[in-house]
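1. Just the structure for this:
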Amino acid sequence: MSGRWSTLKTVHEFPDGELWLRRRKQRNSENNAKQARIALEEFDAFMYVYGFEGVEQIDNVALEDFSYFLVDEDYGNHAHSTTRQRWYMVRNYLNDHVDEDLGWEDDGWILSWTRGGTETAHQRDLEIHWLPIPMIHKLIEGAAEHPMTPLRNELIVRILYNTGCRPSEVARMQTRRVDLSTRSITVQNSKVKDTDAPNYEKTVFFTRKTRQKMREWLNRGGRDSLVTASESIRLFPGYNSKEISSRQVNSIVRQAADAADVQEDSLERADGVMVNRVTPKALRHSFAVHSVRGRELSGSPAMDLETLRQIMGHSTLETVRQYLQFRETTTRNTFDSCFPD
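-> Okay, here's the model as predicted:
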C-alpha cells in the first residue's frame, strides 16, 4: 500500500494525531490509517473555513456542521457513505484526545440523514448567503493588498465572483483555456467525472475590467513573476508550487476579507451557528443572485435560468430556481414601470 498514512499536514495542531494514526495501523491496517489521516486533514480544512482556532473549541454543533461540510459540493463533495466513515473517524479521534463529556455518543442523526437525508439537512443546504456589490468591491480591494501576490489574489476573487466557479474549478483553470478576445475561460466541471458527458466542461465569462487585469497577469509579467510559472499549466500557480489547492483559494478569500474589514460581519444561520460571511461559496451565490436580479442601475435584463444553470454547472433547473427568491425587488420595479400611477 503506497501513500502517506501517518504524517499529518494540517494548519491546526492535532494533539498526538500521528501517534493515533500509528495505533490505527497496528490495530487495523495501513489503509485504515490512511483513511483516518485524510479524515483529520479534511476536518482541519473545515476548522479553517469555519474559523476554529483549535480542536478544544469543537462541540456537538461543530461536529454536525462537519458532516454537512463533507457533502458540500464546494468542499468535500463526498457520497453519504464516505461522509459517514470520515465523520466517525474524526469523532473517534476527538473522543480520545478532547473532553469526553461532550455527548457525541448520540449519533442517530447522522445515520438517519446519510442513509436517506432529512428535511433539516435539506433546508440547511438551501441556505443562501450572498454579498452586496459594494462589499464585493471592498473584497477585491482587500485581495489587491496582499504583500506577495496582489494581482493573482485580486484576479482569483474577481474570477470567483464573475464566473460563479467553485474553488476547485478555479484552482484547476489552465492558461491555454483562457480567451481574452471573448473574455472567456473553459473549465472542467468539478461535479462531472465522465469525460464523455456533454457538461464535462463549461465556458464561463469575465468582465472587461477583469480582462484588463488578466492581460496584466498573462501578457505583462504578472504570472511570470512567480518562479513556478514556467513549469505550470495552471492559470494561477502557487508561490512555491506549480498549482494551488481549493483550500488555498478559500484562504485567499479569507485573507482578502480580513484586509477589507468585511469578515467581521458574520452571519447567523437558522440553527444559531455563526459562520463567516465572506467565503468562495458566498461569492458563488452572489454571482447567481446578481445574475437573476440583473443590473438594476443600468436596467440590463436578468440572466435566464437555463444559462445560469449551464454556467454554474448544475444538472437541473430546480437547483438554480432557488435564486429567484431574491428577484422580488426587481420584479416589483418592472411592474411599477409597466403600471405607473
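2. CA atoms for contacts and neighbours, from now on please.
-> Noted.
3. For the helix or strand containing Phe46, buried residues please.
-> For Phe46, the host element (DSSP states H and E) is helix 30-50. Judged by neighbour count using 16 or more other CA atoms under 10 Å, the buried positions of helix 30-50 are 30-50.
4. next one: the next helix or strand after that helix to chain centre, how far?
-> Note on helix 30-50: by DSSP H and E, the next helix or strand toward the C-terminus is helix 60-71. Distance, stretch centre to chain centre, for helix 60-71: 15 Å (CA atoms, centre = their mean, to the nearest Å).
5. quick one: helix 60-71 to helix 30-50, angle?
-> Helix 60-71 and helix 30-50 meet at an angle of 110 degrees, taking axes from the mean of the first three to the mean of the last three CA atoms, to 10 degrees as the criterion.
6. May I see the buried residues of helix 60-71?
-> Under the neighbour-count criterion of 16+ other CA under 10 Å, helix 60-71 has Leu63, Phe66, Ser67, Tyr68, Phe69, Leu70, Val71 buried.
7. Out of these, the closest to Lys209 would be?
-> Taking CA to CA as the measure, Phe69 is the one of these closest to Lys209, at 33.3 Å.
8. Distance of the closest one relative to Cys165?
-> 18 Å (CA to CA, to the nearest Å).
9. likewise Thr207?
-> 14 Å.
10. And these two? Which one has more around it.
-> Cys165 (26 against 13; other CA atoms under 10 Å).
11. In three-state terms, label the more buried one for me.
-> With DSSP: H, G, I helix; E, B strand; the rest coil as the basis, Cys165 sits in coil.
12. tell me the contacts of it?
-> Shown in contact with Cys165 (CA atoms under 8 Å, 6 or more residues apart in numbering): Ile159, Arg284, Met312.
13. so what's the last one closest to, chain neighbours aside?
-> By the measure of CA to CA, 6 or more residues apart in numbering, the closest residue to Met312 outside its immediate chain neighbours is Gly164, 6.0 Å from it.
14. what's the answer for the second one, then?
-> In space, and not counting its chain neighbours, Arg284 is closest to Gly164: 4.3 Å by CA to CA, 6+ apart.
15. Same check on Leu131?
-> Once flanking residues are discounted, Leu131 sits nearest to Ser286: 5.6 Å by CA to CA, 6+ apart.
16. Sequence B follows; please return its structure for comparison with A:
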Amino acid sequence: MNNTSEIDDRKAERAIEALGADNEKSENSIATWQSDARQFLKWYADNGVEESAVDAERFEIVDYLEYCDENFHPNTVASRHGSLKKFFGLVAGEYLNFREDNPFTKVEEVRSQPNEDPMQKEQGDDFIPHISAEEKEQLAENVPNPRIRNELIIRMLWQTGMREHEIRNLKISHIDREQRIITVHSSKTGTRKVAYQQNVDTLLTQWLDGGYRDRFASATDSPYVFVSRKNEQLAKSRVNDVVKKGAKAAGIQESLGTDAAGKERWKVTTHCLRHSFAIQSLRNGMNLRYLQELMGHEKLETTEKYLIEVESDALEQQKHIGPGTEKSD
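-> A predicted model of the protein is given here:
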C-alpha cells in the first residue's frame, strides 16, 4: 500500500495545505478535509491518468466516489464528497489557480441528478446489474482480438471478482499457478488472496507460456500479466472496452439509459462482472463473510446488498423442495 509521503504530487499537497487556511472552521473540520483529500491523492496515484491529482477529470472523480460508495459508510462518502468539493474549489479558484475549470461542478451534476430512464425506474433502486453463467460463456466466446488474452480476462474477472484496476495491475509474480491463488494488491483495500479454477489453466498457460503474450514487444520487460501492443500494461479503459464489445457481439448488452452528462450507460461492464461474481458465489452457497473477504469489502453491509438478488432463488427452492413437497408413501 502506498504511503502518502511516497507520493510526489506537489501541486496536490499545496492544495491540501491550503485547506487548512480557513480560520472560520474548527481544527477537526480542517483535519477531516485534509485527510479525505489525501485518501483521494493515494487513490489517484494508482488509478489516475494525469501526473497530478489536481488535473483529475470528471469521470475519474466519479470513479473514486463510486469506489467509496461500494466500500464505505454513506457518512464517510458524504464527507469525502464535501472535502473534494472544497479541494477542487481551491484548485480552480483565484487563490491557487492550478486549473481554469472546476471538474467537481460536473461531478455534482452526475451524482445529484440520477438517470430518470424508464428502464431504471422499472428496475428500482435495488437493481444490481449482473449476468448469468450462461451469459458469461457467451461473453467469453465473443471477445474481440486478441482472443486468448481477452477471454482469459473475462474468465478471471468472473472467477475472482477482481476490480478493473486490480486485474490491470496484476503481475505474473502475483500468481501462484501451482495452488491457483492470486495475491491482489490494492492501495485502497490492502492485500487479499483470491482463487481461480482449474479450467482457467489452459488459457493462462497459452497466454504466458505459449507465445501469445510474447508476440507483443511490450511484454519483454513488462512484469504485468496483461499487456498491449504498445504498452507494458493495459490502459485504464481497455478492460472495460473488452467487456462491453464482447457483450455487444454476444447479444447480451443492454443500455441503461444515459447519465446526467448525456453519457450512455451499459449493463455489462467490468463492474457488472464483479457483481456477477458475488451473486453467483452466494447462489453456489458461499458464506457471506467469506465473500466479504474475497471481494475486499471493508464493511459486511456492503456485501449484504447482494442477498436481495438470491432471495427469489430461495423462494423457488422452497416451492420445489420445501416441506410439503415430499412424496407420500
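17. Please work out the TM-score for the two chains.
-> Superposed pair, TM-score by TM-score structural alignment, normalised by the length of structure 2: 0.64. Supporting alignment: 250 aligned residues with a CA RMSD of 4.0 Å.
18. Identify the residue of structure 2 aligned to the residue nearest to Leu131 of structure 1.
-> Residue pairing (TM-score structural alignment): Ser286 of structure 1 is matched to Ser276 of structure 2.
19. thought its match was touching Ser132?
-> Yes. Taking CA atoms under 8 Å as the definition, Ser276 of structure 2 is a contact partner of Ser132 at 7.3 Å.
20. who's more crowded, these two?
-> Ser276 (25 against 13).
21. ok, now which ones touch that one?
-> Ser276 of structure 2 is in contact with Pro129, His130, Ile131, Ser132, Trp158, counting by CA under 8 Å, 6+ apart.
22. what's the neighbour count on the third one?
-> By that I understand Ile131 of structure 2. Neighbours of Ile131 of structure 2 (other CA under 10 Å): 21.
23. what's the helix or strand for it?
-> Ile131 of structure 2 belongs to no helix or strand when assigned by DSSP H and E.
24. pretty sure Lys193 of structure 2 is touching Ser186, no?
-> No. With contacts counted by CA under 8 Å, Lys193 of structure 2 stays clear of Ser186, the gap being 11.2 Å.
25. Which one's more surrounded, the two?
-> Counted by other CA under 10 Å, Lys193 of structure 2 and Ser186 do not tie: Ser186 has more neighbours, with 19 against 16.
26. what's the spacing between the alignment partner in structure 1 of the more buried one and Val249 of structure 1?
-> The pairwise alignment with structure 1 assigns Ser186 of structure 2 to Asn189, based on TM-score structural alignment. Distance of Asn189 of structure 1 to Val249 of structure 1, given as CA to CA: 17 Å.
27. Let me know the angle separating the one helix or strand Ser286 of structure 1 maps to from helix 30-50.
-> Using DSSP H and E, Ser286 of structure 1 maps to helix 280-293. Relative orientation of helix 280-293 of structure 1 versus helix 30-50 (the same axes, to 10 degrees): 60 degrees.
28. between the helix or strand that helix 280-293 of structure 1 is followed by and helix 280-293, how many degrees?
-> Next helix or strand after helix 280-293 of structure 1 toward the C-terminus (DSSP H and E): helix 305-312. Using the same axes, to 10 degrees, the direction of helix 305-312 of structure 1 lies 160 degrees away from that of helix 280-293.
29. can you tell me what part of structure 2 the helix or strand that comes right after helix 305-312 of structure 1 aligns to?
-> Downstream of helix 305-312 of structure 1, the first helix or strand assigned by DSSP H and E is helix 317-321. Counting by TM-score structural alignment, helix 317-321 of structure 1 falls onto residues 300-304 of structure 2.
30. Now for the equivalent of the residue nearest to Met312 of structure 1 over in structure 2: which residues touch it?
-> Under the alignment (TM-score structural alignment), Gly164 of structure 1 maps onto Gly161 of structure 2. Contacts here follow CA under 8 Å, 6+ apart; on that basis Gly161 of structure 2 touches Leu273, Arg274, His275, Phe277, Ala278, Leu294, Met295.
31. Could you check how far Gly161 of structure 2 is from Ile128 of structure 2?
-> Gly161 of structure 2 is 15 Å from Ile128 of structure 2, by CA to CA.
32. likewise Asn71 of structure 2?
-> Asn71 of structure 2 sits 15 Å away from Ile128 of structure 2, going by CA to CA.
33. So the two - more neighbours on which side?
-> Neighbours were counted for Asn71 of structure 2 and for Ile128 using other CA under 10 Å; Asn71 has more, 21 against 17.
34. need the contact list for that one.
-> By CA under 8 Å, 6+ apart, the contact set of Asn71 of structure 2 is His297, Glu298, Lys299, Thr302.
35. Leu203 of structure 2 too?
-> Ile148, Glu151, Leu152.
36. Look at it and tell me its secondary structure.
-> Judged by three-state DSSP, the three-state class of Leu203 of structure 2 is helix.
37. can you tell me which residues contact the residue nearest in space to the middle of structure 1?
-> In structure 1, the residue lying closest to the centroid (CA atoms, centre = their mean) is Asp74, at 4.1 Å. Shown in contact with Asp74 of structure 1 (CA under 8 Å, 6+ apart): Arg166, Pro167, Ser168, Lys281.
38. cutoff 7 Å now
-> Applying CA atoms under 7 Å, 6 or more residues apart in numbering to Asp74 of structure 1 gives the contacts Arg166, Pro167, Lys281.
39. Dump these to JSON lines, plus distance to Val262 of structure 1 and neighbour count.
-> Shown next, in JSON lines, are the contacts of Asp74 of structure 1 (distance: CA to CA, whole Å; neighbours: other CA atoms under 10 Å):
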{"residue": "Arg166", "distance to Val262 of structure 1": "21", "neighbour count": "23"}
{"residue": "Pro167", "distance to Val262 of structure 1": "20", "neighbour count": "25"}
{"residue": "Lys281", "distance to Val262 of structure 1": "16", "neighbour count": "24"}
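40. can I get these in TSV with distance to Arg183 of structure 1?
-> TSV is the format used below for the contacts of Asp74 of structure 1 (distance: CA to CA, whole Å):
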residue	distance to Arg183 of structure 1
Arg166	19
Pro167	20
Lys281	23
